[in-house]
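> Okay, predicted coordinates and the sequence, questions at the end:
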Amino acid sequence: MSNETPNPKYRLLVLTDLSKASDMALRNAVQLAKAINGKVDVFHAKAPTSVVKFDNQLSAMRSIHHDYNKTQAKLENDIQELESAEGVRIGFKIAYGNVKNAIREHIKETKPDIAVLGKRKSKIIGFLGDGITNFVLNQCSTNVLITDEEQVFHSFNDLSLGIFGDAIEKQGLEILNDLSKAGNKPIKLFSVGESANANVSNQEKRTISYVFPEGSNAMDGLASYVQKTQTQLLCIPSSKNKDQGGRQRKNIIDASVRRMVQKVGIPVLFIAS
C-alpha cells in the first residue's frame, strides 16, 4: 500500500525519457527519498514533432492525445509497481513542447531540492555534453543527481560518501548530514593539488583526505581511488566549477572534471550554490 510521505524535508524530481536509465534513476530516487525523508515526483517532456506526423491540426491533436494516453499508461504502470514494492507515493506530470523550456519552467514552478537523471551506458562519453543533463546543470538552480542505468541502490543508509574537494563546505552541508547520519563511515575527501584546508566545516564528521598532485593524470588517479575506496556516491560542490576570479564557468563541468565523472562509474550529486 502506498503512503504519502508526511511533511517531506526534500522534494526529488526525476526527469524521465522512459528509458532504462530513467527507470533506474527513479528507483534510486525512491531509495534516496526514503533515506532523507523526501517526496518523489516524475516529469516527462516530449517535443510535439516527435509525435505529430501530419500538418493537419486535427490529426496533430489526435496524435498527441493518443501519445499522451499511451505515455500515461506506461508511467502509471511503472509507478504503481514501484509504489507497491516500496510503500511510497509518486506523482507525475507529462508535458508537450520544447523539452528544455518545459523542464526549466517545471523546475522553476515546483522548486525541487534535487533533480534526478539517468545516464545511459551507451552515451557515457556524451552524457555531460550539450544534451538535457548539461542543460539542467547549467540552467536550473537545483542540486542534480546523476545515476547509472546499471546500478540500483537497495538503500542509501550507511552510504559511503565522497566529496570532490579538500573540505566539506557549507553549501549542501544539510543534505550531506542527512545522507551520512544513518551510518558510521567517514566521508572521503578527494582533491587535486596542495591541500591547504584539510579540515571540515562540521567537526563532528570524520573525514579521510586523498590528495593527488597536479598533472595530466591527476583526475585519472582520483577516479581510480574513488573506485578503490568503494565510494558509493560522489558529491561535487558548484564552487569547484568557478574560475580563479570566483565566476561561475559557462560550462559548469570542465573537461578534466567531466573525464573524472565518466570514469568513476557511481552516482554523482552536483551540489548547487
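Cool, the structure landed. Treat the numbers as computed from the prediction; the structure is a model and nothing was measured.
> going forward, measure contacts and count neighbours with C-alpha atoms only.
Fine.
> if I look at Q31, how far off is A115?
As judged by Cα to Cα, to the nearest Å, Q31 and A115 stand 14 Å apart.
> higher neighbour count, these two?
A115 (27 against 20; other Cα atoms under 10 Å).
> secondary structure element for the residue nearest the centre of the chain?
Ranked by distance to the mean C-alpha position of the chain (Cα atoms, centre = their mean), the top residue is L145 at 1.2 Å. Using DSSP states H and E, L145 maps to strand 143-148.
> put this beside the first:
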Amino acid sequence: MKKIKILILSDINTSTEKIVKNGLNLTKILDGEIDFFCVKKPTDIVKKESQLSVMRTINEKFLEADTQIKKLITEINNDHSIAIHHQVSFGNLKDEISNRIKETQPDLIILGNKNSKILSFLGDNILELVLKEHQGTVMIASDKITLEASSELSLGLLNESRLISANNYRDTIVSFAKKPLISFQVKSDTVTDQNKDSKPENMVEFVFENGDNTLTNMGKYMSKNNVQLLFVNRERDKTKEAKYKFGNLAKELNCSIMLTH
C-alpha cells in the first residue's frame, strides 16, 4: 500500500521538537513517511556583509541546521519506525516552500503553531500560500499539546457534526479517537435542524454565542476537555469573519488544528 506523504515546514527552534513529534505520531496513525523541510531567509542570518562572507556564513548555518535536524530526528525517531527525509534551504520563503510542495506533492502538510518561528510565515502570508498550492489537508501543529499514537486521541470539530467525510485521513484519525467526540458550535453558524437530527449519539456538543470572547471561551472548554486536535473545514475561511480566520484560530487555541474538507 502506498505510504502517505507528510511535509513538515519548520524552522529550528525550541518548538521544533514538539512539531516533529506531532508529525511523527500523526504519521504512525496514518501509516506514512515524513519530509522535513527547513527554510530560512538569508536576511535573517547575515546583515551587511561582503558576498564572500555571506556565502561562508550561509554554509556554516546550513551545516549547523543540518546537524541539528539529524540529531533531532535520531532522538525522536529512535526506533526508526518512520522514514524521515530532511532538507535545509536558504532563500525566499514563498518561492522555496512553493517549489518544495510542487516537488514532493505531499498528501498532508504540517506547519508550526503561534509560538514557533514558522508562524512568522503567517505574517508573510505563507499559510495562505500553502492553502493555495496544496488542496489537501493542512495541520497547524501545537507546541503545547502532543498527539500520542499509542493512546486514544481527544478530538474536536468546529461548526460541524459529521463523523464521516470524503477525507480518508480524517476518517482514519477519527477511528483512533476517544468517544464521544466533541463538537464546538458558534451559534450563528450552528448546523441546520436536519444536521442536528443526524448528529451521532457518540458526540457531545457545546454551543457558543458569537461575540468578542467566543474563541477565548471555546479555548477554555477545549482545555477542560483536553482536546488535542480540532478539525476545521478549510473552506470556511473564505466566508467567515476575520476572528475565525485560520491564523487567528491558531493564535487563540492551544490544540493542533487540522484544516480539511
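Sure, I can see it. Note that the structure is predicted; figures quoted are calculated from it, not measured.
> re the thing from before, which residue in structure 2 aligns with the residue nearest to the centre of structure 1?
Structural alignment (TM-score structural alignment) places L145 of structure 1 against M139 in structure 2.
> Quick check: closest non-adjacent residue to its match.
Distances taken as Cα to Cα, 6 or more residues apart in numbering place M258 nearest to M139 of structure 2, at 4.3 Å, with adjacent residues excluded.
> Would you enumerate the residues in contact with the equivalent of that neighbour over in structure 1?
Counting by TM-score structural alignment, M258 of structure 2 corresponds to L269 in structure 1. Shown in contact with L269 of structure 1 (Cα atoms under 8 Å, 6 or more residues apart in numbering): 143-146, 233-236.
> contacting residues around the closest residue to I4 of structure 2 other than its chain neighbours?
Leaving out its chain neighbours, the residue that sits closest to I4 of structure 2 by Cα to Cα, 6+ apart is G32, at 4.1 Å. Taking Cα under 8 Å, 6+ apart, we find G32 of structure 2 in contact with 3-6, 82.
> on that earlier part again, helices and strands around the strand holding L145 of structure 1, which ones?
Here strand 143-148 of structure 1 touches helix 20-36, strand 114-119, strand 268-271, going by 3 or more Cα pairs under 8 Å, 6 or more residues apart in numbering; DSSP states H and E.
> and the longest one with strand 143-148, angle?
Angle between the axes of helix 20-36 of structure 1 and strand 143-148 is 130 degrees (criterion: axes from the mean of the first three to the mean of the last three Cα atoms, to 10 degrees).
> quick check: helix 20-36 of structure 1 aligns to which part of structure 2?
Under TM-score structural alignment, the match for helix 20-36 of structure 1 is residues 14-30.
> which residues are contacting the matching stretch?
For stretch 14-30 of structure 2, the surrounding residues in contact (Cα under 8 Å, 6+ apart) are 4, 6, 8, 10, 33-34, 72, 76-77, 82, 110-112, 115-116, 141-144, 146-149, 169, 172-173, 176.
> Would you check the span in structure 1 matched by the helix or strand containing F231 of structure 2?
Element membership of F231 of structure 2, judged by DSSP H and E, is strand 229-233. Mapping strand 229-233 of structure 2 onto structure 1 (TM-score structural alignment) gives residues 233-237.
> By how much does that stretch deviate from structure 2 on average?
Compared with structure 2 after fitting, stretch 233-237 of structure 1 deviates on average by 0.7 Å (mean Cα distance after the TM-score superposition for structure 1).
> Give me the contacts around that stretch.
Residues outside stretch 233-237 of structure 1 that contact it (Cα under 8 Å, 6+ apart) are 159-165, 169, 171-172, 266-273.
> which other helices and strands contact whichever helix in structure 2 runs longest?
When structure 2 is scanned for its longest helix (criterion: DSSP state H), the result is helix 51-76. Here helix 51-76 of structure 2 touches helix 16-30, strand 84-90, going by 3+ Cα pairs under 8 Å, 6+ apart.
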